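Visitor: heads up, no residue letters with this:
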């Protein structure tokens, strides 16, 4: 019997697949851009490229959300052609008789870091991806926690500014409206930052590292927002650890210093004294490793 698990990571910008061994190592992988319309054929293509003639013991799927893990459907915000798309059953039809598990990409990122990355040894943790948006997932008592529909831990939509800007989720003042990369650039422009039309969070980080005042403030605002969201999640779920990854987090202490400073102010309950923040270690493979872990944990 094979020990390899097929992991699929479906997002608004890329579709990735990998074969993952029992130790969480990626044996073979492939990724393609997500087509703007009807991405199913791209899913089949990338899966076929990775599987080739290999047998798999199971399939784990990480998907951008919202997801419905009861129905096995996904409705990614950035893929408007998929609303309540039956991703789990569609993938299962490609692998008859093989178990197929589905979870949100934030949950899988957290689970991957918990299994093989910066979250090893933690029992209760949140994983965050601070990138174009702010995603997240929970591992509670050593196991992934998706809640009623599979969307628990979506920390980017914790409100950090009561009168803040509208968010893509339909709410206002979410952490994502402050700490998402494009939102950081928008704020910096409004504050007077002179930058090229194609400026992104990476250019903003470079300007901050060069000592420019407005980019530094943009990262300080983002770190404070993420820190407040972590403090709220930690207080509710009694967490010991937050693992933070994603493109914006690659700026290092520009983001992590204000996160830790904010936790000193906002995580004041005695049971949060040991709350720790660590940088993610698995990079773009966290979701794939976590998707594989979904299968490992139920076998």
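Guide: Nice, thanks for sending it over. Everything numeric here is computed off the predicted structure, so don't read it as measured data.
Visitor: okay, CA-based contacts and neighbour counts for the rest of this
Guide: OK.
Visitor: list the buried residues for the helix or strand harbouring residue 263?
Guide: Taking DSSP states H and E as the criterion, the element that holds residue 263 is helix 253-266. By neighbour count, with 16 or more other C-alpha atoms under 10 Å as the criterion, the buried positions of helix 253-266 are 254-256, 258-260, 262-263, 266.
Visitor: repeat that for stretch 224-238.
Guide: Of the residues in stretch 224-238, 224-235, 237-238 count as buried by neighbour count, 16+ other C-alpha under 10 Å.
Visitor: let's bring in a second model and compare:
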């Protein structure tokens, strides 16, 4: 069984054809050029795969999408794609491969599942029993894999760790809340705070470069984000007895300027003894973690 895996993010859509052993037979990525272009972007990224792998060779579709989402109805309403509200994503992609199974989960849930299946703990002997995967990018998302099974909750939206409140008096969040992790630790949130405090750069990539160079405002933006993420990680760890957290996404790609203060904040604020075994690592699969997880929704469906 070879499946079409699709990863819907806030700034790009990716797709791949993935074999049962995890081999990626073809991969494509298309930037999202404005929320209104989401439909065209979806068609383009899928077309790039079906031009290389004949649709007749694809036995199903796995989708990881930014949320919120409704897996029962097959609809998505990504916070950062306002043009898609209750968008029938499962039906739209199902038309590509009529009669084949289609499974949908959150993008960060797929990132977590992909890491569990093919990443740092891909060896069955060393797999985490309780893992959180986080995507820190345009938004902040999360997903749990508990005892080898993605935990998605009654509505399919478990893991929205970016919408834990860390600053009750903070900025409004696109989700409708106030002071969410996402307002502090997402790329746009970090850039917005840095600009309000005198930084004059263009985007999160420039902010990361300036932080590496020692620009004090940029450095503080990353430390501030790390503190918010540490609060979220420790909250989730206390609730779910986590042993491993894996973090990916564009902001996480900044590397030590985020992970060093993040680990320091976690160590500084860890109280309960059972939390001290927690490991926090960057994704080992990079931008492909969500694609592997989306594929696993179909390839591993009998065991999930």
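Guide: Received the coordinates, thanks. For clarity, every value in this text was computed on a predicted model and none was experimentally measured.
Visitor: average offset of the helix holding residue 263 of structure 1 relative to structure 2?
Guide: Taking mean C-alpha distance after the TM-score superposition for structure 1, the mean distance separating helix 253-266 of structure 1 from the aligned residues in structure 2 is 1.6 Å.
Visitor: so that helix corresponds to what in structure 2?
Guide: For helix 253-266 of structure 1, the aligned range in structure 2 is residues 256-269, judged by TM-score structural alignment.
Visitor: try stretch 148-161 of structure 1
Guide: Stretch 148-161 of structure 1 lines up with residues 154-167 of structure 2 when matched by TM-score structural alignment.
Visitor: which strand or helix spans the nearest residue in space to residue 42 of structure 2 that is not next to it in sequence?
Guide: The spatially closest residue to residue 42 of structure 2, leaving aside those adjacent along the chain, is residue 13, at 6.7 Å (C-alpha to C-alpha, 6 or more residues apart in numbering). Here residue 13 of structure 2 sits within strand 12-18, counting by DSSP H and E.
Visitor: average offset between the next helix or strand after that strand and structure 1?
Guide: Using DSSP H and E, the next helix or strand after strand 12-18 of structure 2 towards the C-terminus is strand 24-31. Strand 24-31 of structure 2: mean distance to aligned residues in structure 1 after superposition is 1.7 Å, counting by mean C-alpha distance after the TM-score superposition for structure 1.
Visitor: and strand 24-31 of structure 2, what's buried?
Guide: With the criterion 16+ other C-alpha under 10 Å, strand 24-31 of structure 2 contains buried residues 24, 26-30.
Visitor: ok, now stretch 289-299 of structure 1?
Guide: Of the residues in stretch 289-299 of structure 1, those buried under the neighbour-count criterion (16+ other C-alpha under 10 Å) are 289-296.
Visitor: roughly how far is it from the heart of the chain?
Guide: 16 Å (C-alpha atoms, centre = their mean, to the nearest Å).
Visitor: which residues does whichever residue in structure 2 pairs up with residue 67 of structure 1 contact?
Guide: Structural alignment (TM-score structural alignment) places residue 67 of structure 1 against residue 69 in structure 2. Residues in contact with residue 69 of structure 2 (C-alpha atoms under 8 Å, 6 or more residues apart in numbering) are 75-78, 86, 105-106, 156-157.
Visitor: swap in 7 Å and give it another go.
Guide: 75-77, 157 (C-alpha atoms under 7 Å, 6 or more residues apart in numbering).
Visitor: ok so, going back, once aligned, what mean separation remains between the helix or strand following the helix holding residue 263 of structure 1 and structure 2?
Guide: Along the chain past helix 253-266 of structure 1, the next helix or strand (assigned with DSSP H and E) turns out to be strand 276-279. Between strand 276-279 of structure 1 and its aligned partner residues in structure 2, the average distance after superposition works out to 0.6 Å, using mean C-alpha distance after the TM-score superposition for structure 1.
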